[in-house]
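A.B. asks: After the sequence you'll find the predicted model.
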Amino acid sequence: MTDDRQTLDRQAREQTARELAALNDRLMAKNHALAEALTRAGKELTKAKSQLSQLAQPPLTFATMVKVDSSRTDEMGVTHASAEVIVGTRRMIVPVAAGLNASRLAAGRTVILNEKMVLVDQRDHDTSGMVRTVTEPLGDGRLVVADAGGNASVVRRASTLASHPFDKGDRVIVEASGRIAVDALPRANDADLVLEETPDVTFDDIGGLDRQIERIRDAVQLPFQHRELYARYDLKPPKGVLLYGPPGNGKTLIAKAVAHALAEGDGFGERSGTPGAGGVFLSVKGPELLNKFVGESERLIRLIFRRARERAADGRPVIVFIDEMDSLLRTRGSGVSSDVETTIVPQFLAELDGVESLGNVMVIGASNRVDMIDPAVLRPGRLDVKIRIDRPNGDAARAVIRHYLTDDLPLEGGVDADALAGVLVRDIYTRSPRRHLADVRDEHGVWNALFLADVTSGASLKNIVDRAKTLAVKASIGTGSDVAIGVDLLARAVEEEFTETRDSLLDADPVQWSRVNGFDAGAVTAIRGVEH
């Protein structure tokens, strides 16, 4: 019995020990979890304190360094410096923090002011700001600069520009107050925007536009040919001509023919036999004038007309040709191009009005979208001669085709070029189902048939003839001898043009397509295909 009791007591003690050990483990685990929770809470509290400290910290202020204003040492040997800075448009004198080396502060650099307006740090100079054009470097290092409107001001140089060699026409970035030039920009390459050229196109190369050519000759040539008669009848030459209409119908060709006539002296005054003695043709790429820094377009417009005046100073006629004029001189307030037209249009009008004193400078503009040009540009006294270059009708189309389909080409026997041109015109201009491109709906919901003839331009006529020539070349390569151009090849060329035109039409946005192709507003609001 004693042994059994002892065994039971031992087992009881062992059980108690196990229970106490398990309880201790549980308490240790709880203590560990509590310690981890306290650690996390401490970290969160530290983070919250840091965030609270950041929120309570006053903001710092950016400024532009001008110069160290003064520096003095007190009786304790501590140096106290102050600096002149620009904050926004305000000039200020601020103290420099004792731990900052004032001798290293440089003009034009960005500096940091604390809440007490003490200069505590220096950064690099800002690389953004207003663009100004240098008109004159001064001997003391300052620069005379001009803004887009030609208004002049004098600016200091940043320390980084102290030894930079500036010339007239260079561009700089000026900080917000307009007092310091902080960076130099690459010189604007204006040469690719205003080309003085002599195209090889003549009026004889243009078919189907006899009436329009006569009008532009009257507008451009007569004033130069008969100055005395214009004076006798108190008649002022027009300052500008606008060539407008659907694309691909000869607007640019006419302008190039004018340029050729100018250079050759054809009806524009006598040539002296020396280079440049004829007229001058300045060609301007309208859209590219907008691909510049804000404010640059106005400067470039002034440059264009200044160059025109320089060329006209010796009495030579000067034509300024602006292609795609609607991209440059859009109606003000239209919201296009970030409303840059609000400054570009007035600048252009001022320059155009200024050429009145020079009777030998004329502007010729070309546009597919005359509806988008600001009305002030088109009023009488400015671009007062307006010539519509429309799609060719049958007779005009025949004249255009005869420029490219000539009798010296390999033609089918017994058929001359004039007869082939007639066949080609009839095929293109037929209003039968075979040349039915699509149906278009107008703003009133009415559907109308659209034929190939409705969208044919001078450029597409040339393209059709070129297609036939290409087919002849490919066939000649296969046979080893010349293959004549005849009715069959021309019919295939028309069919190819018809198919491509139809496919592109069905994939186009109706409203945008109608605008680009010279249709009246509301004439095309939807397009649907037709079965052939």
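C.D. replies: Done, it's in.
A.B. asks: use CA for all of it now, contacts and neighbours both
C.D. replies: Will do.
A.B. asks: same for the strand ranked longest in the chain, what does it pack against?
C.D. replies: Scanning the chain for the longest strand, with DSSP state E as the assignment, gives strand 61-73. Contact partners of strand 61-73 among helices and strands, from 3 or more Cα pairs under 8 Å, 6 or more residues apart in numbering; DSSP states H and E: strand 79-87, strand 110-113.
A.B. asks: As TSV, these with distance to V284 and mean neighbour count would be great.
C.D. replies: Formatted as TSV, these follow (distance: least, Cα to Cα, whole Å; neighbours: other Cα atoms under 10 Å):
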stretch	distance to V284	mean neighbour count
strand 79-87	41	20
strand 110-113	40	21
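A.B. asks: mind putting those in CSV, distance to A453 included?
C.D. replies: Shown next, in CSV, are the helices and strands packed on strand 61-73 (distance: least, Cα to Cα, whole Å):
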stretch, distance to A453
strand 79-87, 66
strand 110-113, 65
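A.B. asks: Tell me which residues of the longest strand of the chain come out buried.
C.D. replies: By neighbour count on 16 or more other Cα atoms under 10 Å, the buried set for strand 61-73 is 62-68.
A.B. asks: and the gap between T64 and W513?
C.D. replies: Noted for T64: a distance of 52 Å to W513, by Cα to Cα, to the nearest Å.
A.B. asks: How are the strands of the stretch 1-150 of the chain distributed by residue range?
C.D. replies: 61-73, 79-87, 90-96, 110-113, 119-122, 130-137, 143-146 (DSSP state E, counting those that start in this stretch).
A.B. asks: before we go on, here's another structure to hold up against the first:
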Amino acid sequence: MKRDRYQEDKYEEFQPPETSLRALTLLDEILRARPPQDARLLNYLLLLRHQLEVDEKQFQEAQKALQEYEQVYEKLTSPANRIGVYLGSPADGVAMIAVGDTEYYANIDPKMDASTLKVGTRVRINEAFAVVGDLGYHPQGPIVKVQEVLEDGRLRVASDPQGMSGRLVLRGHDLAEVTIKPGDEVRMEPNLKVALEHFAQREARDYYFEEVPEIPWSAIGGQEDAIRVIRDTIELPLLHPELFRKFEKQPIKGILLYGPPGCGKTLIGKATAYNLTQEYRRQLGRDVREYFMYISGPKILNMWLGESERMVREIFAAAREKAREGNLVFIFIDEAESILRVRNSGRFTHISNTVVPQFCAEMDGLVSLENVVVMLTSNRPDYIDPAILRPGRIDRKVKVARPDKQASRDILAIYLHPNIPLDPATVREYGSEEAAREALLDGAIEYLWRKHPETEFVQVYLRNGGVETLYWRDMVSGALIKSVVDRAKEFAIRRAIEEPSVEHGIRPDDLKRAIEMEYRENEIFPKSDVMEDWLKLIDYEPEYVASVKPIRPGSGGDDLRRTVI
């Protein structure tokens, strides 16, 4: 009893030191200091050591679980971080950020490397509106069209599909050195403050571009008068600018080519681009490239309000851009009457009511550019709005008429050139290929141009009582002559396939058969509701015509002629 009381007194007097000793370490010291002969004590101490190891392991696991719980609890109970857009850093440790439509000067967490932040990237913001994290660029966002690029690099983008309103935005870090042009598209971050991604607008710059083949003036037959007017109108101001400045004469910007279909209006446009570029290159003594923009009028038409006007703006913007780069730009609009039609004041808004003013404004904006030419083509120039055709916009109207007899022969000679194989029997008959070719040309043209009941095509009954008969020759065109030669080639190719062991070529009867088939297949007449358009194409004023009767071959009289009107 005295010993127990003594031990209790010692426990009460003992003051443990402030140490961080582990229980296992202290137990190991006791094991080393125990009496070696006391095996029972050793067993107790080893058992105690094992239990301490188990308790310490369980304690560590519990401590780890508690830490995880505290972390989860802190995440679940802490307020959500806001996400803003980094707009720049006006000073060290300070960021300009946008949260929605509101902008803030915010401190940057010292733990962050502020130099890694990029304009346009998303940043995480805590309750105190301090930047505490970088989330990178937003992967989504609206795509808008660029209307204008300002000198300081900012972009004016459209806020609506029609481009009627816009807003100014910054460029993202990755777009700082990218060349962006009006008409391109950019992807915005959701706050619509910064442009993040660039999409070059192919429709504006490349979609209408068309390679111009080598077409010298000699490749166009039968249109000498039209070519002369075009060369005098467009070529002279580019080759002699000093004379035009001396006389204070503004270069002509626009030309209208009109006439029946298939007579070479498009071919003349491409030949103008090619030949004028060659002359301009020689005049300047440096390389000049033509940029031929072929635009089909119906392709511009769009049912959505403002889309056609937007396409007109982009076409002229691309033309001005290429002109500033030193190119000789040709805007060639085919079937111009489809988009530049006479405006009306009816109750229903026609698309031309808005496209025509836009086109006029763009034409007026070309005055300061000397290397842009606008060429329009039309089968019905009377349908084009007078505001387009007035002097100062479309200054010259050139009629591309049907070819006469000599012009038809010239066109036929272009397509039936010396590289086309001729029938060996025909060559032997005339002594040489050149003589045989000349005979083929003369024979085909005489056959086409003859005035014979077989070549009667249509009779036109005039309101004054007169009757005029149109023959094959009155309906000829360059496209028709090309089709005749193609048919003759088909006949020769078919013979060559059937008799591969014999040389074959085009014969006189091939051309005659081709002419007959061409007119037989084109013996299609329009209904009465579109007869006005058809009459204009054969140079008749509808108000002077009472009726039209197509003549069928071998009819033998008027009783077999069917009245169309």
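C.D. replies: Perfect, I can see it now. What you see is a predicted model; the values in this text were computed from it and never measured.
A.B. asks: re the thing from before, compare the strands of the stretch 1-150 of the first structure and give me the one nearest L195 of the first structure.
C.D. replies: Evaluated over the strands of the stretch 1-150 of the first structure, closeness to L195 of the first structure peaks at strand 130-137, with 21.9 Å, by Cα to Cα.
A.B. asks: Packing partners of that closest one?
C.D. replies: With contacts defined as 3+ Cα pairs under 8 Å, 6+ apart, strand 130-137 of the first structure has these neighbours: strand 143-146, strand 171-174.
A.B. asks: tell me which strands and helices the following helix or strand past the last one is in contact with?
C.D. replies: Along the chain past strand 171-174 of the first structure, the next helix or strand (assigned with DSSP states H and E) turns out to be strand 180-185. With contacts taken as 3+ Cα pairs under 8 Å, 6+ apart, strand 180-185 of the first structure sits against strand 152-157, strand 171-174.
A.B. asks: ok, back up a step: pipe the helices and strands packed on strand 130-137 of the first structure into CSV and attach distance to T456 of the first structure per row.
C.D. replies: Formatted as CSV, these follow (distance: least, Cα to Cα, whole Å):
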stretch, distance to T456 of the first structure
strand 143-146, 49
strand 171-174, 47
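A.B. asks: I'd like the ones you listed written out as JSON lines, with distance to S50 of the first structure and mean neighbour count added.
C.D. replies: Conversion of those to JSON lines gives the following (distance: least, Cα to Cα, whole Å; neighbours: other Cα under 10 Å):
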{"stretch": "strand 143-146", "distance to S50 of the first structure": "48", "mean neighbour count": "22"}
{"stretch": "strand 171-174", "distance to S50 of the first structure": "39", "mean neighbour count": "23"}
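A.B. asks: Which among those is found nearest to V241 of the first structure?
C.D. replies: Closest to V241 of the first structure of those, according to Cα to Cα: strand 143-146, at 31.7 Å.
A.B. asks: Pull the residues that contact that closest one.
C.D. replies: 132-138, 152-157 (Cα atoms under 8 Å, 6 or more residues apart in numbering).
A.B. asks: just the helices in the stretch 451-565 of the second structure please.
C.D. replies: With DSSP state H, counting those that start in this stretch as the criterion, the stretch 451-565 of the second structure has helices at 478-498, 508-521, 531-537.
A.B. asks: Minimum distance to E454 of the second structure: which of those has it?
C.D. replies: Set against E454 of the second structure and scored by Cα to Cα, those come closest in helix 508-521, at 9.6 Å.
A.B. asks: residue range for the closest one in the first structure?
C.D. replies: Per TM-score structural alignment, the counterpart of helix 508-521 of the second structure in the first structure is residues 487-500.
A.B. asks: on average, how far is that stretch from the matching bit in the second structure?
C.D. replies: Superposing on the second structure and averaging over aligned pairs (mean Cα distance after the TM-score superposition for the first structure), stretch 487-500 of the first structure comes out at 1.5 Å.
A.B. asks: Check the contact between D334 of the second structure and S296; I expect there is one.
C.D. replies: Yes - D334 of the second structure is within contact range of S296, at 4.9 Å (criterion: Cα atoms under 8 Å).
A.B. asks: Much appreciated, bye for now.
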